[in-house]
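# no FASTA, just this:
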C-alpha cells in the first residue's frame, strides 16, 4: 500500500502536555497552570509532564530514529508572551532552538499557534469572550512569524476550537472550567456566538499576519475536529444521509461546519448569522492552503443525548472508551475535500492503550499497531480515490498529560516513565518506522 512520494508522515504533540518547566525562564501562568487544581484525575498537573523543555534534544533524536518527515509541535502562548505586548525572549529562544534541532535532523517543523493553554493575563481580560483577544493573538503571531518563519513553513492557527470552546466554556470539563449548560437558551447562544466569533477573528487575523510577514511562503491551515458519520452502505442515499449528519444545517459547535464554513467558505450557520457583521466574516474567511483535521473515531456511536441503538455490548473501544471505527479517516477525508475543496492533512489520529513495561523490559502494544494499520487502510482508500491527502500525523509522539484524564491515558509511540522521565520506544514505534520507510503499509 503506497502513498504519494511527498506524503508527510509524522507525529504530533502539544506544549502543555509535554513541556513541563511551567514557571521557568520567564514563563507566566496559563489557564491550565493556574486553574486545573481539583479538575484533573489524581490531582495531577502539567508542571513537569514529560520534561520536554529540558529534554527536547533527546526527543528530537527519537523523532529522527522514528524517521518522521514532519513533527507538529505547539507553542505555549504564556511561555512566549508575558503580556499582550511583552515578549519573553527566553521562551521564544526555546522554540527557536527546538526548530533548529528539528531542521538539523531533517524533520519539517509544523507549528500550532494555540493549543489550549491560554495565558492567565488573557483569561483575566475575559478570555475568548474578550473583544481584545483577536488583536492580542495577532500580536503573538507577529512575534512567532518574525522569529520562526525563516525556518517554519507549516502553520496551524488553532487546535480543536470545538474542544477548547466546548469543553472549556460549555461543559466545564477543561480549563477555564466554565459551563454554559445551565444558562437560558438565549444567553447560551449569545455567549457561544461571542466565543465562536472571537476564535474565528483570531484565526483570520493570524492568517493575515502570516501572509504579510512570513519570510518564506507559508502553508497555513487549522487543526479542526468535528463529528463524522459513516454511511451504512455506498449507496447514494446512505452517503448523502451521512454527509447531512456530518454537516447538519442546524450546526452546533461540535460540527466541522460551525467553524469551517465561516473560515473557508465565508458563510456562517443560520443560528450565528445575527452575530456576525459582513466585515467580521471577511476577516474570519482567509485563503487556506490545506484542511487539517483531528480524527479518532466516527460519531455513529455517540450517546450524548441518550441511549444509541447502534452501540453494541462489548464493542471494540480504546481506553478513552472511544469506539474503533477504521473507516473514519476515509469518510472524513472525502467529505471534507468535497465540501471545502482543500487538500487535507490528518493532524491527529491514534489511540490510548493499556501500556506498561513488561517483564522483558519492553512495551508491547499490538492493539495500537492494529488500530493504526486499520485506520491507515482507510486513509489509503482515500489516496487511491485521488483525494488529496497531504500527510498523517500520529497522536502522539510520546505518552503525556492527557488534560483532565491526567497521566493514565497513554497515546504515545514512546512510553514515558513519569517518575524517572525514561523514554522507551514501544513496539508501535518500530512498526510505524517501518511504515514510514516503506511509504505505506507493507
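Ah, there it is. It should be emphasised that the depicted structure is a prediction, and the values quoted were computed from it without experimental measurement. Residues are numbered from 1 along each chain as shown.
# rest of the way, CA atoms for contacts and neighbours
Fine.
# tell me the strands in the stretch 101-250 of the chain, going along the chain?
For the stretch 101-250 of the chain, the strands defined by DSSP state E, counting those that start in this stretch occupy 108-114, 154-159, 219-224.
# Now render the ones you listed as TSV, adding mean neighbour count and distance to residue 99.
Shown next, in TSV, are the strands of the stretch 101-250 of the chain (neighbours: other CA atoms under 10 Å; distance: least, CA to CA, whole Å):
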stretch	mean neighbour count	distance to residue 99
strand 108-114	23	6
strand 154-159	24	12
strand 219-224	23	16
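# Comparison target below:
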C-alpha cells in the first residue's frame, strides 16, 4: 500500500470512528476538539528484540533467559515462545518500508544482548553486529531515527547461570556490552535507551517469578534493583566515552498508585508503593540515593551496597523515557510481603477512573498519563521526557472486508494523546511519543494471546503484516501533527 493511500484511509478514520459500534470510551474520545503538537515533536513506534525478531538460533545468537523460560512447560500461554515471533530478523526491510509508508519518525527497538555476546561476555559476535548495523543504516536511509534500547529483558542465559541481576558482576558485563555497541553504532545513532522497565524485569523476574528467569526471592530482587541501577550508570558512561554528544536515557514504567480504601493505612501503603515502583530506580540514577523505604540500618546489607556506590549510581540523564499503561490499587499488608518495611499488597492495571478495559483486562485511565507525567516531573524537573511506550491490547479480528476495525485502540490513542498534550501545556517537557507497538508480537508470558500492534501479524500464515485502521489513523496524526 502506498503512503498516499494509507494517509487517505487514515483521514477517513479520523473523521468517522464509529466503525465498531458505539462505546463509552469511543464517545469520550470524540467529544473534544482537535489538538496540535509542536512542530519538532517526534512520532514513533516501539518494539523489542525477543518479541519480534525470531531467528533464535541463527547468526551466532546465544540463549537468553526468555528462551529458557518460554521453553519451560507452564510458563507461557499455550507454551508460546519467541523462536520465530514476527520473523523480523529476516523481514526487517519490510518492516522499515511499512514504517516509512506510515510516516514513522522514530523507531524504538532493542538489541538482543545474546545476539551480540552469546554468553554475555567476551568479544562481539560479528554476525550480530552486522544485523544491527544493517537495521540502523536501513532506518537512516528511510529517514527514521534509530532509537535502540540496550536491554529489553533478554539477559544471556550464561549470565543468569552466574547469578543474574542480583550478581554485581552483571553490571560490569553490561559495561562491556555497552562499549561494544557504542563502538559499532554511536557514530550514527544519536539517542540510546539503556534499560527498559527495570522495575518490571527485576520484580517479575526475581520477586514474583511471573517472568524470566522466574525466581521468587524478595531479597534477590532487592539486590537486582541495585545492580541494575549501577549497570544503567555504567552503560551511560560507556556510551559517552565513545561519543560524548550522544543522548542517553532509560525507559521507566511508571504508574499512579491508588489506595484501596480511604483508610490511613491504605493511603500510607500507596505512598510506600509509589516509592518502590516510581522512585526507586529513577531517583537512584538522578541523585545517587534511594527513597527512604527500607530499614536504614539494613539498607546496605539488603542492597549489597559498597563504598562509593552513591557516585556509581548517579548520572545526568539526557532524557527520561516513560512507559504508561494503567495504575495500581494498593492495600496495607501488616504481615508483610518479603520486603522489609514495604508491607503492601498491590493489584496491577486498576484505576478508580477506569472508562473500560483492554482485552488484556487492564483498566483504561487516559487522565492517568497526564497525572503520572506531572508526578514524575517533580523528580525529573527540566529533563526532556520521551514517551517510550503507551498502547492497548485490542484483539479485534479482521472483518469480512479484510480490514481490521480496531476502534477501541483508536479511541484509546486519541484520549491518551490529548491528555499527553495537556501535560505538555502544564509544562511537562515531552518531546516524543512511541506507540506500543508497531506490530503484534510475543507478549511475554501471555504469548501470542494479546495484540498490541497497529499492524496485525498473522502468525499462522507466514507472519503476514496487515495495517489496522489504527495504523492509518496514526499515520494521519503524524502527517498533520494533530490529534483529531
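Yep, that arrived. As the structure is a prediction and not an experimental result, all values here were calculated from the model.
# Any idea what the TM-score is?
Overlay of the two chains. TM-score (TM-score structural alignment, normalised by the length of the first structure): 0.90; 420 aligned residues with a CA RMSD of 2.4 Å.
# Among the strands of the stretch 101-250 of the first structure, which comes closest to residue 260 of the first structure?
Each of the strands of the stretch 101-250 of the first structure was scored for nearness to residue 260 of the first structure using CA to CA, and the closest is strand 219-224 (8.2 Å).
# in the stretch 301-450 of the second structure, which spans are strands?
Under DSSP E, counting those that start in this stretch, the stretch 301-450 of the second structure gives strands at 320-323, 328-332, 344-348, 385-389, 430-436.
# Output those as TSV; include the columns mean neighbour count.
Shown next, in TSV, are those (neighbours: other CA atoms under 10 Å):
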stretch	mean neighbour count
strand 320-323	24
strand 328-332	24
strand 344-348	18
strand 385-389	25
strand 430-436	23
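# Residue 125 of the first structure maps to what in the second structure?
Using TM-score structural alignment, the partner of residue 125 of the first structure in the second structure is residue 162.
# let me fix that: residue 345 of the first structure
Matched by TM-score structural alignment, residue 345 of the first structure corresponds to residue 386 in the second structure.
# so what's that match up against?
Residue 386 of the second structure makes contacts with 319, 320, 321, 322, 430, 431, 432, 433, 434, as judged by CA atoms under 8 Å, 6 or more residues apart in numbering.
# Equivalent analysis for residue 105 of the first structure, please.
60, 61, 64.
# quick one: what's aligned to the second one in the second structure?
Yep, that's residue 61 of the first structure we're talking about. Residue pairing (TM-score structural alignment): residue 61 of the first structure is matched to residue 97 of the second structure.
# Can you tell me the SS state at that match?
Under the three-state scheme (DSSP: H, G, I helix; E, B strand; the rest coil), residue 97 of the second structure adopts helix.
# Against residue 136 of the second structure, how distant is the residue lying closest to it once chain neighbours are set aside?
Of all residues not flanking residue 97 of the second structure in the chain, residue 142 sits nearest, at 7.7 Å (CA to CA, 6 or more residues apart in numbering). To residue 136 of the second structure, residue 142 of the second structure is 10 Å away according to CA to CA, to the nearest Å.
# Also residue 321 of the second structure?
Residue 321 of the second structure is 20 Å from residue 136 of the second structure, by CA to CA.
# need the contact list for the residue nearest the centre of the second structure.
By CA atoms, centre = their mean, the second structure has its centre lying nearest to residue 389, at 4.9 Å. For residue 389 of the second structure, the contact set (CA under 8 Å, 6+ apart) comprises 46, 322, 323, 324, 433, 434, 435, 436, 437.
# Quick check: the farthest pair among the residues you listed?
For the contacts of residue 389 of the second structure, and using CA to CA, no pair is farther apart than 322 and 437, which are 14.7 Å apart.
# The match of residue 61 of the first structure and residue 481 of the second structure: what is the separation?
21 Å.
# re the thing from before, please indicate which of the contacts of residue 105 of the first structure has the highest neighbour count?
Counting neighbours by other CA atoms under 10 Å, residue 60 comes out on top of the contacts of residue 105 of the first structure with 21 neighbours.
# residues contacting that one?
Counting by CA under 8 Å, 6+ apart, residue 60 of the first structure makes contact with 101, 102, 105.
# Go ahead and confirm the first one touches residue 55.
Spelled out, it's residue 101 of the first structure. No. Between residue 101 of the first structure and residue 55 there is no contact under CA atoms under 8 Å: 11.8 Å.
# Compare these two and say which one has the larger neighbour count.
The neighbour comparison of residue 101 of the first structure against residue 55 (other CA under 10 Å) goes to residue 101, with 18 against 12.
# This completes my enquiry, with thanks.
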